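Novice: quick one, what's the 3D model for this:
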Amino acid sequence: MAFQNLLIKQSGTIQYIIINRENKLNALNNITIEELHNAIKHAFNDDSVGGVIITGAGQKAFVAGADIAEFEGKDIDEGREIARKGHKLVFDFIANGNKPVIAAINGYALGGGLELAMACHLRIAADNAKMGLPEVTLGLIPGYGGTQRLTQLAGRGKALELIMTADIITAQQALEFGLVNHVVESDKLLESTEELMQKILTRAPLALASVIRAVNSVGKHGFETEIDEFSRCFGTDDFKEGVTAFLQKRKPDFKGK
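Specialist: Coordinates of the predicted model:
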């Protein structure tokens, strides 16, 4: 599958999706949004892919935001469609995916870029990364899930502060606020991200998908969803293999069935 604004690389069962608009600081334009959807959908449906790492090309930016030039002249209905399309094709699509997705934040993650990182299930940031939601400086608010996911990660007070001030924060501050899981040296970012993904991929794939669904249901019948997902696992071959391996004191060989 050929893309104009993405690079796709495979490392074992890990697929890298690299946003490749370095001269535009990897900003998300319409073409990139559509290509991300197609790439992620393909990865979710490809049995050879266990998990996805999303990062940006170059050293300056993960994604510096949406391509604001495409917003010029748009009216209320068109603005609603921009946000709704982004949610459907990329942001909610990643968050509700059946495989783990980790953002490797290698520079600026601003606006839509930070929203993309927050839609991923985990985030690892280079120590020189900068993050923020500066939309109010444009007379906007975050429209790709930023108000919701930042609140879930950092809490209501900190989310309101960061969004209303439009402050750009460091990777270390993001770690302190709960916005990222780990901060590593920039030259070890992909290595560290891949190590975390490899660890995750030793676990049962169907159970990982159940974890994502259960955690995403927090606040929305979460306990019932957990019960449903827990019970569903009992019907999988991976559950039988996991229990057998535990009793035999060996490592399990999960097949995702």
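Novice: could you use CA atoms for every contact and neighbour count after this?
Specialist: Noted.
Novice: distance-wise, check G86 relative to I53.
Specialist: According to C-alpha to C-alpha, to the nearest Å, G86 and I53 sit 19 Å apart.
Novice: I meant to write M197 there.
Specialist: 8 Å.
Novice: overlap of the contact sets of the two?
Specialist: Residues touching both M197 and I53 (C-alpha atoms under 8 Å, 6 or more residues apart in numbering): 14, 102.
Novice: quick one, strands of the protein?
Specialist: Assigned by DSSP state E, the chain shows strands spanning 6-11, 14-19, 51-56, 61-63, 101-105, 108-110, 122-126, 130-132, 169-170, 182-184.
Novice: just want the angle from the second one to strand 51-56.
Specialist: Taking axes from the mean of the first three to the mean of the last three C-alpha atoms, to 10 degrees, strand 14-19 and strand 51-56 form an angle of 20 degrees between their directions.
Novice: so what's the closest residue to A166 other than its chain neighbours up against?
Specialist: Excluding the flanking residues, the one nearest A166 by C-alpha to C-alpha, 6 or more residues apart in numbering is P134, at 4.2 Å. The neighbourhood of P134, defined by C-alpha under 8 Å, 6+ apart, consists of 110-111, 163, 165-168.
Novice: likewise L175?
Specialist: With C-alpha under 8 Å, 6+ apart, L175 has these contacts: 181-183.
Novice: sorry, back to before: point out the most buried one among the strands of the chain.
Specialist: Counting by mean count of other C-alpha atoms under 10 Å, strand 61-63 has the highest mean neighbour count of the strands of the chain, with a mean of 31.
Novice: what is that strand packed up against?
Specialist: Using 3 or more C-alpha pairs under 8 Å, 6 or more residues apart in numbering; DSSP states H and E, the elements in contact with strand 61-63 are strand 51-56, strand 101-105, strand 108-110, helix 112-119.
Novice: could you also give me the structure for this second sequence? I'd like to compare it with the first:
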Amino acid sequence: MNFENILVDIANGLAKITINRPKKLNALNSATIAELSSAFKTLEDDRNVKVIIITGSGEKAFVAGADISEFANFSVEEGGKLARLGQESLFDLVENLSTPVIAAVNGFALGGGLELAMASHFRIASDNAKMGLPEVSLGVIPGYGGTQRLPQLVGKGKAMELIMTAGMISADEAKDCGLVNHVVAQEELMPLAEKLASKIMRNSSVAISAAIRAVNDNFKDGVNGYETEITEFGDSFGTEDFKEGTTAFLEKRKPEFPGT
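Specialist: Predicted coordinates for the structure are as follows:
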């Protein structure tokens, strides 16, 4: 896959997407969002890809926000279309991907950058990371799911504080409030992401996809996540991965999941 704004590397079942706009601190513009959407869809269709890691190039930023110059003169209608297109084409896509997505936050993750990290299935951060949703300081609100996913992750009160103050928090503060799972030195960030990916890849990709759907349904209006869990649990009994997993357990050996 060849792109102008992102790099994609695939090896041994692990795909790494690197947002590569270092001069712009990897800010998201429309072209980058379109490329990310295309890359995620392609990787989702690749059965050999078991885990995706997304990060930013360099040591300063994961994504330092959206490219404000693109929409500073937008109308009300154009602003609404911008948010809807972004949510549907990328942020909702990532959240509902059946392939696990780990965000390796290296440096600033602000605005759309934090929203992209929050759309990922979980997050780890380097100790120099700074995170926040500064949109209200520009007279606008988060438009790529930030007002919805941040409260889910850190609670309503903390989310309200972060959004209304437009402030940044450190990696350690982000870990304390549940926004990220782990904080390590920058040179340890990708090794940790790869270690976690390796652990995930030992397990059934079919079962993991089912678990993602069940967890996500808990946060959807009008959807009973418990019912999704029951259905997905039952469906698991009809998979080859279930047969292999249970047989391997009984035979006291490591399973070799076929992914079906």
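Novice: how many other residues sit next to whatever residue of the second structure lines up with A245 of the first structure?
Specialist: Residue correspondence to the second structure (TM-score structural alignment): A245 of the first structure is matched to A248. If you count neighbours by other C-alpha atoms under 10 Å, A248 of the second structure ends up with 15.
Novice: chain neighbours aside, what residue packs nearest to A248 of the second structure?
Specialist: Among residues not flanking A248 of the second structure along the chain, P255 sits closest, at 5.1 Å (C-alpha to C-alpha, 6+ apart).
Novice: the one you found and F237 of the second structure, how far apart?
Specialist: For P255 of the second structure relative to F237 of the second structure (C-alpha to C-alpha), the value is 16 Å.
Novice: among those two, which residue is more densely surrounded?
Specialist: In terms of neighbours (other C-alpha under 10 Å), P255 is the more surrounded of P255 of the second structure and F237; the figures are 19 against 11.
Novice: who's in contact with D176 of the second structure?
Specialist: Contact analysis of D176 of the second structure by C-alpha under 8 Å, 6+ apart lists nothing.
Novice: apologies, that question was intended for A174 of the second structure.
Specialist: Here A174 of the second structure is in contact with 131, 180 (C-alpha under 8 Å, 6+ apart).
Novice: give me that answer again for 7 Å
Specialist: A174 of the second structure makes contact with V180 under the criterion C-alpha atoms under 7 Å, 6 or more residues apart in numbering.
Novice: what of S204 of the second structure?
Specialist: 241, 257, 259.
Novice: the first structure: which residue goes with that one?
Specialist: Checking TM-score structural alignment: S204 of the second structure goes with A204.
Novice: quick one: its match from D238 of the first structure, how far?
Specialist: Using C-alpha to C-alpha, one gets 6 Å for the distance from A204 of the first structure to D238 of the first structure.
Novice: what residues are shared contacts of the two?
Specialist: Listed contacts common to A204 of the first structure and D238 are 254, 256; contacts here mean C-alpha under 7 Å, 6+ apart.
Novice: F233 of the second structure versus the aligned partner of K255 of the first structure in the second structure, what's the distance?
Specialist: Using TM-score structural alignment, the partner of K255 of the first structure in the second structure is P258. Distance of P258 of the second structure to F233 of the second structure, computed by C-alpha to C-alpha: 18 Å.
Novice: just the buried ones from the contacts of P134 of the first structure?
Specialist: With burial judged by 16 or more other C-alpha atoms under 10 Å, the buried subset of the contacts of P134 of the first structure is 110-111, 163, 166, 168.
Novice: and the two most separated of these?
Specialist: L110 and I163 (11.2 Å; C-alpha to C-alpha).
Novice: which residue sits closest to E188 of the second structure, ignoring its sequence neighbours?
Specialist: Leaving aside its chain neighbours, E188 of the second structure sits nearest to S126 (7.8 Å; criterion: C-alpha to C-alpha, 6+ apart).
Novice: so what's that neighbour up against?
Specialist: The neighbours of S126 of the second structure, taking C-alpha under 7 Å, 6+ apart as the test, are 105-107, 171, 183-186, 189.
Novice: measure the residue nearest to the spatial centre of the second structure to I212 of the second structure for me?
Specialist: Nearest to the mean C-alpha position of the second structure, by C-alpha atoms, centre = their mean, lies S120 at 1.3 Å. As defined by C-alpha to C-alpha, S120 of the second structure lies at a distance of 11 Å from I212 of the second structure.
Novice: residue contacts, the aligned partner of A27 of the second structure in the first structure?
Specialist: Counting by TM-score structural alignment, A27 of the second structure lines up with A27 in the first structure. Listed by C-alpha under 7 Å, 6+ apart, the contact set of A27 of the first structure reads 21, 63-67.
Novice: follow-up on the earlier one: which of the contacts of L175 of the first structure are also in contact in the second structure?
Specialist: Retained in the second structure (both residues aligned by TM-score structural alignment, their matches' C-alpha atoms under 8 Å) from the contacts of L175 of the first structure: 181-183.
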